[in-house]
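>>> got a predicted model here, sequence first, then my questions.
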Amino acid sequence: MSDAPTDEAATPNLSFEGSTPYEDYVQASVLTHLQHPLSDEPGEMAFLVTTQVMELWFTLLVHEWTTAARALRQDDLPTAMAALHRSLPELESLNASWKPIAHLTPGQFNAYRSALGEGSGFQSAMYRRLEFLLGDKSASMLVPHRGTPGAHAELEKALTEPSLYDEVLRLLDRRGYAIPADVLNRDPSLRYEPHPDVERAWQRVYAADDQDSDLIRLGETLTDVAEYVWRWRNDHLVATRRAMGAKTGTGGSAGVAWLEKRATKNVFPELWTARSHV
């Protein structure tokens, strides 16, 4: 006699008291009712949903990199590496979020641009936390959030805490790769600036006989992160250039000129420059 379940036994439960367990967990009805376009232009919905999806990816990446920084602080490299590896496909998905709006013509963008008012991506509190974790600190970027105490407090905390890269360099120092005291004890609220002795430390890491060491694997994973961040900035630049050329950005930003400047900067800079000396 067959032990295979009958069709009736395989039928999922369709009757629930109140909302479904899926809804309770995912909160889908909340997510799918957060879209309130401000114009009659059909294309605005794609812009709005794409931006909201990006915010969710920012949130996840902040979670991963905070987990990694905390683990590095505790010398738990496996946990840090697991979080960093998880962040790579997440970064790839974040970058792919540009696709629905990457080819807007000026006319298509202008059709609903006025609905944005003074809104601009640089005002995103979660994106700012992401940048702070990468070491790109700036106290002035807290100013737009003074009217939202919760977001301001979270950003202020992130500003004054060591970045992910700060924790990486402290780990290198504990592993015997001397990092200068002025780097280890620097004010974490300031933007990270490259240091020749940090470059030399990475040079030593990469010149080791064991080319499968945990520190080389850490360096390569961080380089993957940095490459995805660079691609994100360039995709942002290209999408903006296509949609609005060199016009002033929303919110009074410099638009393309500001994005061009950002696109020239690498995060974790010594990981790139040290390769010239190995």
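Received the coordinates, thanks.
>>> contacts and neighbour counts: CA atoms only from here.
Will do.
>>> how far is the strand or helix carrying Glu90 from where the chain is centred?
Using DSSP states H and E, Glu90 falls within helix 77-96. On the basis of C-alpha atoms, centre = their mean, to the nearest Å, helix 77-96 sits 10 Å off its chain's mean C-alpha point.
>>> all the strands of the stretch 101-250 of the chain, residue numbers only.
Counting by DSSP state E, counting those that start in this stretch, the stretch 101-250 of the chain has no strands to list.
>>> packing partners of the helix holding Glu90?
Packing partners of helix 77-96 (3 or more C-alpha pairs under 8 Å, 6 or more residues apart in numbering; DSSP states H and E): helix 44-73, helix 214-244.
>>> can you list the ones you listed in CSV and add distance to Gln35 and mean neighbour count?
Output for the helices and strands packed on helix 77-96, formatted as CSV (distance: least, C-alpha to C-alpha, whole Å; neighbours: other C-alpha atoms under 10 Å):
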stretch, distance to Gln35, mean neighbour count
helix 44-73, 7, 19
helix 214-244, 22, 19
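>>> out of these, which gets nearest to Phe109?
helix 214-244 (6.0 Å; C-alpha to C-alpha).
>>> so that closest one versus helix 77-96, what angle?
Between helix 214-244 and helix 77-96, the angle comes out at 20 degrees (axes from the mean of the first three to the mean of the last three C-alpha atoms, to 10 degrees).
>>> rewinding a little: CSV for the helices and strands packed on helix 77-96, including distance to Ala178?
What follows is the helices and strands packed on helix 77-96, written out as CSV (distance: least, C-alpha to C-alpha, whole Å):
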stretch, distance to Ala178
helix 44-73, 17
helix 214-244, 14
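>>> nearest to Thr273, out of these?
Of all those, helix 214-244 sits nearest to Thr273, with 11.4 Å by C-alpha to C-alpha.
>>> show me what the closest one is packed against.
Short answer (3+ C-alpha pairs under 8 Å, 6+ apart): helix 214-244 packs on helix 77-96, helix 106-113, helix 196-206, helix 256-263, helix 269-273.
>>> let's bring in a second one:
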Amino acid sequence: MAPSSRAHQPPGPPPPDPSPPEDADAAARAHLDLTRSLSYGDYLHLDTLLAAHRPVTGAHDEHLFIAVHHVSELWLSLIVRELQAAMPLLAAGVTDAPLKGLTRVVRAQEQLTGAWEVLKTMTPADYLQFRSAFGQASGFQSAQYRMVELLLGNRDPVLLRPHAHRPDLYAPLQAALHAPSLYDLALRLLAARGITLPGEVLERDFTARPEEHPAVLDAWLAVYRDPEHHWDLYELAEKLLDVEDNFRRWRFNHLTTVERTIGFKRGSGGTSGAGYLRRALDVVLFPELWQVRTSL
């Protein structure tokens, strides 16, 4: 018997799937009547958010300038929130949740630093079209940035003065000024775990920037020389260094953005501008964590 001719035919394509893709009618199935529902825009109060973009001139780049600073303030508010959530847990001896929160802080700092790259697309000529319109307003006056600095330990009572006319802003900043910083709480945690630290370190004047102390370096050396035994403290130290590393990058990008936009003109808030920002680069928040690398 001759073989069937069907046996010599190459296999054809598989039959089409009679059922349509699951998302083929996704738009039609979406919730489209929002008359009685909370919409995306309502939930985020987008009308209010977008209405806050109010340039005072007709300069094209003023909108960019406002948008970058608005976005930066939102990231700063998140950083403040995460630091304020982590600090009481550290004070109670808990490390897991604070480590997660500090990781989020680091990621938010990366977004803050990236914002300068967008602002750098504005040329000096662009900026001069509207710079004089906002008078003495300056990022130097950001209450949220000042709160971040206070929580991380950069203390200077003079820097709170621009907020004295706003009790709602001034009171929380004053409270942070007189309370232990994130680094102070980390050192107290080391002491609670049996690592020797003197009272002059643990009960210092919190309104002043902490000074380097050999006992603090010795304490961190104990952690770094036996990371298996002090694993969560070792992780905490490295996370603190991540935070300061990103803080330095933010400051440096701020400086270079200012230099390429206004050069060495005085800042709108009355500071020396680039000169002030360059001096700020010398501030070290957690000095012993940097020194420990040399001493190991």
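It's in. All values reported here derive from a predicted model rather than from experimental measurement.
>>> TM value for the aligned chains?
The TM-score (TM-score structural alignment, normalised by the length of structure 1) is 0.93; 278 aligned residues with a C-alpha RMSD of 2.1 Å.
>>> nearest to Leu142 of structure 1, of the helices and strands packed on helix 214-244 of structure 1?
Checking these against Leu142 of structure 1 by C-alpha to C-alpha gives helix 256-263 as the closest, at 18.2 Å.
>>> contacts for that closest one next, please.
230, 233-234, 236-237, 240-241, 245-249 (C-alpha atoms under 8 Å, 6 or more residues apart in numbering).
>>> now do the buried residues in it.
256-257, 259-260, 263 (16 or more other C-alpha atoms under 10 Å).
>>> isn't Glu44 of structure 1 up against His36?
No. Counting by C-alpha atoms under 8 Å, Glu44 of structure 1 sits too far from His36 to count as a contact (9.6 Å).
>>> around Leu150 of structure 2, how many other residues sit close by?
Leu150 of structure 2 has 27 neighbouring residues, counting by other C-alpha atoms under 10 Å.
>>> go on, Glu228 of structure 2?
As a burial measure, Glu228 of structure 2 scores 11 neighbours (other C-alpha under 10 Å).
>>> quickly note the distance from the alignment partner in structure 1 of it to Leu84 of structure 1.
Counting by TM-score structural alignment, Glu228 of structure 2 corresponds to Asp210 in structure 1. Noted for Asp210 of structure 1: a distance of 22 Å to Leu84 of structure 1, by C-alpha to C-alpha, to the nearest Å.
>>> repeat that for Ser2 of structure 1.
Per C-alpha to C-alpha, Ser2 of structure 1 is found 47 Å from Leu84 of structure 1.
>>> of these two, who's got more company?
Comparing Ser2 of structure 1 with Leu84 by neighbour count (other C-alpha under 10 Å), the higher total belongs to Leu84, at 24 against 5.
>>> ok, the equivalent of the more buried one over in structure 2 - contacts?
Superposed on structure 2 with TM-score structural alignment, Leu84 of structure 1 falls opposite Leu102. Shown in contact with Leu102 of structure 2 (C-alpha under 8 Å, 6+ apart): 82-83, 86, 239-240, 243.
>>> what about 7 Å?
Listed by C-alpha atoms under 7 Å, 6 or more residues apart in numbering, the contact partners of Leu102 of structure 2 are Lys239.
>>> same check, this time on Ala219 of structure 2
195-196.
>>> same question, Leu130 of structure 1
Leu130 of structure 1 makes contact with 58, 62, according to C-alpha under 7 Å, 6+ apart.
>>> which residue in structure 2 lines up with it?
Aligned counterpart of Leu130 of structure 1 in structure 2: Val148 (TM-score structural alignment).
>>> and what of Ser189 of structure 1?
Checking TM-score structural alignment: Ser189 of structure 1 goes with Thr207.
>>> its match: neighbouring residues, count only.
Number of residues near Thr207 of structure 2 (other C-alpha under 10 Å) recorded here: 20.
>>> over to Glu41 of structure 1?
Neighbour count of Glu41 of structure 1, defined by other C-alpha under 10 Å: 15.
>>> separation between the counterpart of it in structure 2 and Ile262 of structure 2?
Aligned counterpart of Glu41 of structure 1 in structure 2: Ala59 (TM-score structural alignment). Using C-alpha to C-alpha, Ala59 of structure 2 is found at 17 Å from Ile262 of structure 2.
>>> over to Trp116 of structure 2?
In this view, Trp116 of structure 2 and Ile262 of structure 2 are 14 Å apart by C-alpha to C-alpha.
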